[in-house]
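In: No letters, just coordinates:
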């Protein structure tokens, strides 16, 4: 096993030259001195050239940084980490979101022009570029590419590949993304082999202009044309990439192995030092989580992210644990948790009534579920941004209130007079009698009363039916009690667990009534808000509820045009307040921790970052420990 610094040398002088930050003043030859590398304006009418970008704050890492603070720059390189995946896959094209099921980690080889760090909010640094340039008004962006980036076959990556990628995204990505990109970038120019410029629509928000363009991957024009491949078609042939890992073995539905590219161009890039430390990443597929757990116990794969409180609390007593072969660990997770809960499909007319949605939500008993089925390990989710920086609390005030005043005629008065909506409280019994009475009252307001059979029916005698769609057997124990509570209310509720292929097909076409769904939220929000919660994209795959609010659309403009973090945060809080009041998701739980178990041959830096875990990234393999485990018969 050897350190990557011994395998490939890139001179310090070259790195410094390629990453040096400059301020170029228009109409002047003035040279700006000093260590100002936050990319902030110092004079009127100037162009900023920088190695990194943050929408609001100063960058943590200067132009000459050697490695990220949270990695071990001397981490050994080698060995294998193996993980599991459930279900199956039939594609290695990760961007064909509407066709096929991509294999796990199918996007691992795609590097982006700039990449984020996990110890800052909103910072990204050049990977495929040396620097970027843009004017103070962000009217355009010029990307200065590195001249040493190669695809896995050794062919150079050039501005022609970036331009080709842009065209692919315009024509073959999801309709909502393509439309937004077309509106954002009316024109672009390939200046030379390693320089490309994008011109922005002045009518589009300033926020996320640069981040969207520098956050895109780069595809090989030659490979796509030679193979007559499409970005939007499922295929088991993986496109060629620039990244450290390439696809090795693919056994459809059973196994995927990613292997280190021995000729990877970027091994000594400051963003990569101490990262990508495995020779192989192996994914083993199993029918369900139970089968996967049994395989982990037997040593068929070596690292497990646990997501079942039942298994975490009761099943980590197998021989490999008792022998000290497997480590069970809880690590901090300070990232905003996913917005999880029971999602109403608002495209269904019966779910248009907020009182009906609230009544159905009242029958989910978080307290009983957490204490009796989840061992008291979770916290109840309240916000779409469960984080002190962005979560709406109490009554609106300050800048948040000012923003809400602009949509006062679009929202109920309670938004201004009542504290931010919180989930209902439940008791220790499976059915909370008080919540049941409240729910019956809400159903009556929604026009449903019990018929002769005790089932809730509308004025025309139509019984209220609700189907819950799910694919994971592990959710049976969570959903079944909720179904029983709904039946007590008088709802003809059913639970339909389908295979993963049928689930994906139905969710992609919005053919469901309720499901346990997920929205993603971040610490920095911008144009992505519209894709997840906007009316224009209400049928997009990223908006499973089909949520649409004129008020949220209007407030999203404040977020998109914010020129500082506080302005953005005020807009997010206002949106959070409205969406919680709309109640289109029954809020459930979040953990705020990482549960991990692994065979004791992996190690990680002492200073893990605030917003990451990195077990496939900046952890590493200890060959001596692995040899001991093999000798003891711990691994297969």
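Out: Good, I have the coordinates. As the structure is a prediction and not an experimental result, all values here were calculated from the model.
In: only C-alpha atoms for contact and neighbour calcs from this point on.
Out: Fine.
In: quick one: contacts of stretch 283-299?
Out: 82-88, 104, 253-257, 301-304, 318-320, 472-474, 634-636 (C-alpha atoms under 8 Å, 6 or more residues apart in numbering).
In: tell me which element residue 179 is part of?
Out: helix 175-184 (DSSP states H and E).
In: Oops, could you answer that again for residue 624 instead?
Out: Assigned by DSSP H and E, residue 624 belongs to helix 623-631.
In: The helix holding residue 179: which residues count as buried?
Out: For helix 175-184, burial by neighbour count (16 or more other C-alpha atoms under 10 Å) applies to 176, 177, 178, 180, 181, 182, 184.
In: do stretch 325-344 as well
Out: Buried residues in stretch 325-344, counted by 16+ other C-alpha under 10 Å: 325-328, 332-333, 335-344.
In: another one to put next to it:
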């Protein structure tokens, strides 16, 4: 009787705990537990049109080919839009800074003390072969990515202690500590892989076999390096969920690859594909002129981008001996004339980047605040003095191309660093010339670099511009076999675990990480960890600004330029919702107008 009673009590306790856990489970997660924009009974996002017609083909362009359909490993050049075949545990709202709504996971439960997150899978979720998506698939995905995937995953999920399969549709992630508030949300972004499909395949190898997924599209045609065809899954299990309504309206998404952006632009104007996201200021200003633009068949729009733009810059690899001295890096930086470049090459369309978190409230401005000083003071002996005493400012020219004063300042810094002019060449104390190679994979970047190269040459510094093919460029970046290159570190409104992959010493020797600079600095590590573990938005901003100052005064990159909008061009047979999302241009919310023929149809 005692045993029966004890078992009954245990069962009752389990039911009570389960009921409490069930009650605590939510339809959405936010970073600091603020209320999400959309309630549990929402029907669709404001930026989608749930009545959008389904059908037709969206034709897109890719660049430089592909040789892999496995985007999760540090090998090969993965195919564009491959994420369309996968579902994630949660779906990221494009009109909120950082909110995740349930997708594969119909409910999410976060521990009050942030020590774990539990996902309750939707029993309707299916892979494309009809097999259910289970908690075991979630655990397999996480363990495979961390053990065999890109090094980014090991940094991104470093604070996960264990993945526990509680039952067929319930999985829990336990954390090493409870300070990492972003961790539950980024775990929700896991693209779930089918364990049964990968059981007989080598995850560490590139492959051109169409992978199995559970997402809105499947790959149906692959022409290696040249084209891809995705077809919408008619019986996609999630098509009627609120997070899916009004999305994925095209029956087919077809991607043709081009070797050169200039060739791709001509193909777009000729009607060979439907949508183009433009990166070149010159092409945006003059390249689209055509009969199709003049008669309204091609539409050009600038869509406001509310995201932080991060940092784009010419990157020093400080693993190289000549770039270890900050005076050398600063001297070389002085010789990049942004104002002339913007005026002569970019039609004045860009703004100079002054922050690693540009276009956001995370960017450092002026001198450090009292809150920042509390963080920075303990690091005073190991970070640049200028962090405390000066506002970081980039030099500004009059745009004439004459930068004599900056050249003199660069010469002064190089002399301090032990350099001298010998036979019209800048040499160090050992007589070794200051020369370096700048590697690129994009042909259109060369015209931007040539004026910079001339400014360097006038001071006896030789920069060789080396253009490589994409596969060679990727391999050299992964092996850190470069002196200098152009890099981009994107940022979000809620930066977090990815900062380890960018700046932390734990990523410096990992091939494939984005620690291109070669940073291994305990002070920067401390700031990165503080940012990741920030308990609220106010602390996050403070740590981001403090980190920003230290990175800027290290002169690890030559900041480039940005534009706070997306430049998009598309043919008139495409339609967009009346409301655009704040943090995306929302291509997957678009649809094809049924009563307007595309150029391809007209040609036929």
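Out: Here it is on my side, so go on. The shown structure was predicted, so the numbers you read here are calculated from the model rather than taken from an experiment.
In: returning to that earlier point: return the closest of the buried residues of helix 175-184 of the first structure with respect to residue 275 of the first structure.
Out: residue 177 (30.5 Å; C-alpha to C-alpha).
In: what does the closest one align to in the second structure?
Out: Superposed on the second structure with TM-score structural alignment, residue 177 of the first structure falls opposite residue 153.
In: quick one, what contacts the nearest residue to that match once chain neighbours are set aside?
Out: Nearest non-adjacent residue to residue 153 of the second structure, counting by C-alpha to C-alpha, 6 or more residues apart in numbering: residue 146, 5.5 Å away. Each residue near residue 146 of the second structure by C-alpha under 8 Å, 6+ apart is listed here: 153, 154, 157.
In: So the last one sits against residue 182, correct?
Out: No: with contact defined as C-alpha atoms under 8 Å, residue 157 of the second structure does not reach residue 182; the gap is 10.3 Å.
In: shared neighbours of the two, anything?
Out: residue 497.
In: okay, and the longest helix anywhere in the first structure goes to which residues in the second structure?
Out: Taking DSSP state H as the criterion, the first structure has its longest helix at helix 565-582. Aligned by TM-score structural alignment, helix 565-582 of the first structure falls on residues 537-554 of the second structure.
In: Please apply the same query to stretch 519-538 of the first structure.
Out: Counting by TM-score structural alignment, stretch 519-538 of the first structure corresponds to 489-508 in the second structure.
In: and what of stretch 134-146 of the first structure?
Out: Stretch 134-146 of the first structure maps onto residues 110-122 of the second structure, going by TM-score structural alignment.
In: What lies in contact with that stretch?
Out: Stretch 110-122 of the second structure is touched from outside by 24-25, 89, 103-109, 133-135, 169-181, 184, with contacts defined as C-alpha under 8 Å, 6+ apart.
In: same deal with stretch 120-129 of the first structure?
Out: Stretch 120-129 of the first structure is contacted from outside by 51-55, 59-60, 111-117, 132, 143-146, 149, 269, 271, 523-524, 611, using C-alpha under 8 Å, 6+ apart.
In: for the stretch 201-350 of the second structure, what spans make up the helices?
Out: Secondary structure of the stretch 201-350 of the second structure (DSSP state H, counting those that start in this stretch): helices at 261-269, 281-282, 291-294, 326-334, 338-345.
In: Would you check the span in the first structure matched by the following helix or strand past the last one?
Out: Spelled out, that is helix 338-345 of the second structure. For helix 338-345 of the second structure, the succeeding helix or strand toward the C-terminus, using DSSP H and E, is strand 351-352. Using TM-score structural alignment, strand 351-352 of the second structure lines up with residues 379-380 of the first structure.
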